[in-house]
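Participant: Here is a sequence together with a model predicted from it:
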Amino acid sequence: MFYDVYCQLCRSRGLTPSGAASRIGFNRASVTQWKNSGNPPKQELLLKIASFFNVSVDYLLTGREQAEPDRAVELDGLEFALFGEVRDMTEAQKRDVLKFAQFIKEKGE
């Protein structure tokens, strides 16, 4: 199931499965392994792939989205910008951003 969903997402973006692998940042041989074994990747890679295609991990694994609870998530401009930028940061950079935000918050109190 995962391999089929992955290939469909690749096609929808005009990418080959190997091309998407390169853009996401993992070994293209993994794609062949998924095809041959039928097993999905590990959680960390599932999260990267889901983020790249802007879908949930549930969708990657089942081809369906899970029902969301009735709640709206509203982000202001700054929150939205930070959310998008964090995707491309290293873990060290994320820690630095968090420390800086905590510093600014404490400074304002």
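Facilitator: Received it, and whenever you're ready, just let me know what you need. Just so it is clear, the structure is predicted and the values come from calculations on it, not from any experiment.
Participant: rest of the way, CA atoms for contacts and neighbours
Facilitator: OK.
Participant: so Val5 is in which element?
Facilitator: Under the criterion of DSSP states H and E, Val5 resides in helix 2-12.
Participant: Got another one to weigh against that:
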Amino acid sequence: MENFDINRFWDRIKYLCKVNRITKKDFAARCGVTEQNLTSQANIGRTPKITQAMFMAETLGVSIDYLITGKDSTQIQNENEKLKKILAEIHSIASS
């Protein structure tokens, strides 16, 4: 898995707000924080608490996985399945 980049997390939030035509003030209210608090978190690159991230994802209609990685749960699950197959092949070759 790639290193987590908090700036990309906040970029996805901004992008999704724009696409969904949600103002920063409205988004903050739906997430249970003030607009100032939300702006401050984004500006300093602070990672939100998991409960706040859940509200963010729900408000934007995406998964927390998507906010964190840019991929949805299905993509992550498919990648994990591919890795399991590769590891099984490696184990099979090593056992021969």
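Facilitator: Perfect, thanks for sending it. Bear in mind that the values here come from a model prediction, so they are computed numbers and not experimental data.
Participant: hmm, back to that, mean per-residue distance, the helix or strand just after the helix holding Val5 of structure 1 to structure 2?
Facilitator: Sequence-wise, the next helix or strand downstream of helix 2-12 of structure 1 (DSSP H and E) is helix 17-24. Average distance, helix 17-24 of structure 1 versus aligned residues of structure 2 after superposition (mean CA distance after the TM-score superposition for structure 1): 2.2 Å.
Participant: Could you count how many residues lie near the alignment partner in structure 2 of Gln8 of structure 1?
Facilitator: When structure 2 is aligned by TM-score structural alignment, the residue opposite Gln8 of structure 1 is Tyr15. Using other CA atoms under 10 Å, Tyr15 of structure 2 has 12 neighbouring residues.
Participant: With structure 2 overlaid, report how far the helix holding Val5 of structure 1 is off on average.
Facilitator: Mean for helix 2-12 of structure 1 is 0.8 Å (mean CA distance after the TM-score superposition for structure 1).
Participant: Now do the buried residues in that helix.
Facilitator: Neighbour-count burial for helix 2-12 of structure 1, counted by 16 or more other CA atoms under 10 Å, picks out Phe2, Tyr3, Asp4, Val5, Tyr6, Cys7, Gln8, Leu9, Cys10.
Participant: who touches it?
Facilitator: Helix 2-12 of structure 1 is contacted by residues 16-17, 20, 31, 34-35, 38-40, 53, 59-63 when judged by CA atoms under 8 Å, 6 or more residues apart in numbering.
Participant: Out of those residues, which sit inside helices?
Facilitator: Pro17, Ala20, Val31, Trp34, Lys35, Phe53, Tyr59, Leu60, Leu61, Thr62 (DSSP state H).
Participant: Just the closest of those to Gly84 of structure 1, please.
Facilitator: Phe53 (13.5 Å; CA to CA).
Participant: how close does that closest one sit to Leu45 of structure 1?
Facilitator: Using CA to CA, to the nearest Å, we find Phe53 of structure 1 at a distance of 12 Å from Leu45 of structure 1.
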